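A.B. asks: give me the fold of what follows.
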Amino acid sequence: MDLDSFDHQILDLMQQDARRTGTELAEAVGLSAAACLRRLQRLRRIGAIEREVAVLSDAVTGQRVTLIVTLPLNRGRPDMRARFREYFGKLPEVKHLYHVTGGADLVLILECRAMEDYADFAERHFRLEEIAGYETNVVLQTLI
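C.D. replies: This is a model prediction of the structure:
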């Protein structure tokens, strides 16, 4: 993608708050509001912005537990990533799924109502033969 410094500034601002207006973007990056909106439309069209989501308040959803789970996989089948993307993509607890380097192959970001719900989730979904094990980190506080 051919992105310049203005595009990168707009993307950074949109990651913080996707509801920014053209005027707010213009004030922050030093372009006109119309130019910022044209750039934003282009960034969406070329796929630099894949999707825009709503981050819901705990007051609405109730207090939730966020978990970061690493999954090392048993080697073997080349189609496993696609299979896991399809499998985990259907589960409402899974907010993100990453293919990573290092000691694990996949990283899941989960949201559960309580630790008991996570224990049930892990028992149901991490016992697949392709999964060599799992390690869980519980998010204590969201800083950004």
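
A.B. asks: hey, let's count contacts and neighbours off CA atoms from now on
C.D. replies: Will do.

A.B. asks: please enumerate the helices of the protein.
C.D. replies: Counting by DSSP state H, the chain has helices at residues 5-16, 22-29, 33-45, 58-61, 80-89, 115-125.

A.B. asks: now what about the last one, what contacts it?
C.D. replies: Applying C-alpha atoms under 8 Å, 6 or more residues apart in numbering, the contact partners of helix 115-125 are 65, 112.

A.B. asks: before we move on, back to that, so which of the helices of the chain gets nearest Val69?
C.D. replies: Ranking these by their distance to Val69 (criterion: C-alpha to C-alpha) puts helix 115-125 first, at 9.7 Å.

A.B. asks: for the comparison step, fold the sequence that follows:
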Amino acid sequence: MTAAPLQSQALCEQLAERIRGQIYRREMLPGEAVDEAALVTHYGVSRTPVREALRILQNEGLLTARIRRGMFVSTLSPEEHEEARELSRLLRGFVGARCGHATPPEGSLSHAALLHNSAEAEFPLTPDGVTP
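C.D. replies: Just a heads-up that it's a prediction; the model follows:
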């Protein structure tokens, strides 16, 4: 399967945007190795813009480089997970209050919700709120 052609923005920025989307949609899971060759084939570009895109995502904290092992999708530490959950709770309450809803409408917190869902999947809590 080949992706739609890239245009206008710098190629590496467009690639970073698309790979970021794959991470947010959990098509690339936390801790998973990034297959540079597969990205080159999938997007039909050379290795250079793919590597530049991966560096952009590394600088954003979405990817982690491991010496002589390559790039991996970043994972959250238990502390970062708890921060993400707290931030999600605060944002939901804020957006709900601003919108006049008890809970915010679907899609109103897409980025925060994705982060929260990612954190939930990586560090599920028991009913008493403790990570097993």
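
A.B. asks: what does the superposition give as a TM-score?
C.D. replies: Laid over one another, the chains give 0.41 as their TM-score (TM-score structural alignment, normalised by the length of structure 2), with 79 aligned residues with a C-alpha RMSD of 4.0 Å.

A.B. asks: ok, longest helix in structure 2?
C.D. replies: Per DSSP H, structure 2 has its longest helix at helix 78-99.

A.B. asks: what residues of it count as buried?
C.D. replies: If you call a residue buried by 16 or more other C-alpha atoms under 10 Å, then helix 78-99 of structure 2 has these buried ones: 81-82, 84-85, 87-88, 91-93, 95-96.

A.B. asks: thinking again about what came up before, now the helices of structure 1 in a markdown table, with mean neighbour count?
C.D. replies: Listed next are these as a markdown table, based on neighbours: other C-alpha atoms under 10 Å:
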| stretch | mean neighbour count |
| --- | --- |
| helix 5-16 | 15 |
| helix 22-29 | 16 |
| helix 33-45 | 16 |
| helix 58-61 | 8 |
| helix 80-89 | 13 |
| helix 115-125 | 13 |
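
A.B. asks: I'd like those helices as TSV, with distance to Tyr98 of structure 1 appended.
C.D. replies: Output for these, formatted as TSV (distance: least, C-alpha to C-alpha, whole Å):
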stretch	distance to Tyr98 of structure 1
helix 5-16	18
helix 22-29	30
helix 33-45	22
helix 58-61	24
helix 80-89	9
helix 115-125	16
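
A.B. asks: would you agree Ala33 of structure 1 is in contact with Ile10?
C.D. replies: No. Using C-alpha atoms under 8 Å, Ala33 of structure 1 is not in contact with Ile10; the gap is 11.6 Å.

A.B. asks: for the two, list the residues in contact with both.
C.D. replies: Leu25.

A.B. asks: helices along structure 2, start to end?
C.D. replies: With DSSP H, the ranges of helices along structure 2 come out as 11-24, 36-43, 47-59, 78-99, 110-122.

A.B. asks: CSV for those, including distance to Arg66 of structure 2?
C.D. replies: Below are the helices of structure 2 laid out as CSV (distance: least, C-alpha to C-alpha, whole Å):
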stretch, distance to Arg66 of structure 2
helix 11-24, 18
helix 36-43, 14
helix 47-59, 11
helix 78-99, 20
helix 110-122, 20
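
A.B. asks: out of these, the one nearest Phe72 of structure 2 is which?
C.D. replies: Closest approach to Phe72 of structure 2 among the helices of structure 2 (C-alpha to C-alpha): helix 47-59, 9.1 Å.

A.B. asks: just checking, what packs against the closest one?
C.D. replies: Secondary structure elements in contact with helix 47-59 of structure 2, counted by 3 or more C-alpha pairs under 8 Å, 6 or more residues apart in numbering; DSSP states H and E, are helix 11-24, helix 36-43, strand 63-66.

A.B. asks: what do you get if the cut-off is 6 Å, keeping everything else the same?
C.D. replies: Packing contacts for helix 47-59 of structure 2, counted by 3 or more C-alpha pairs under 6 Å, 6 or more residues apart in numbering; DSSP states H and E, involve helix 11-24.

A.B. asks: look up how far Ile56 of structure 2 lies from His116 of structure 2.
C.D. replies: To Ile56 of structure 2, His116 of structure 2 is 22 Å away according to C-alpha to C-alpha, to the nearest Å.
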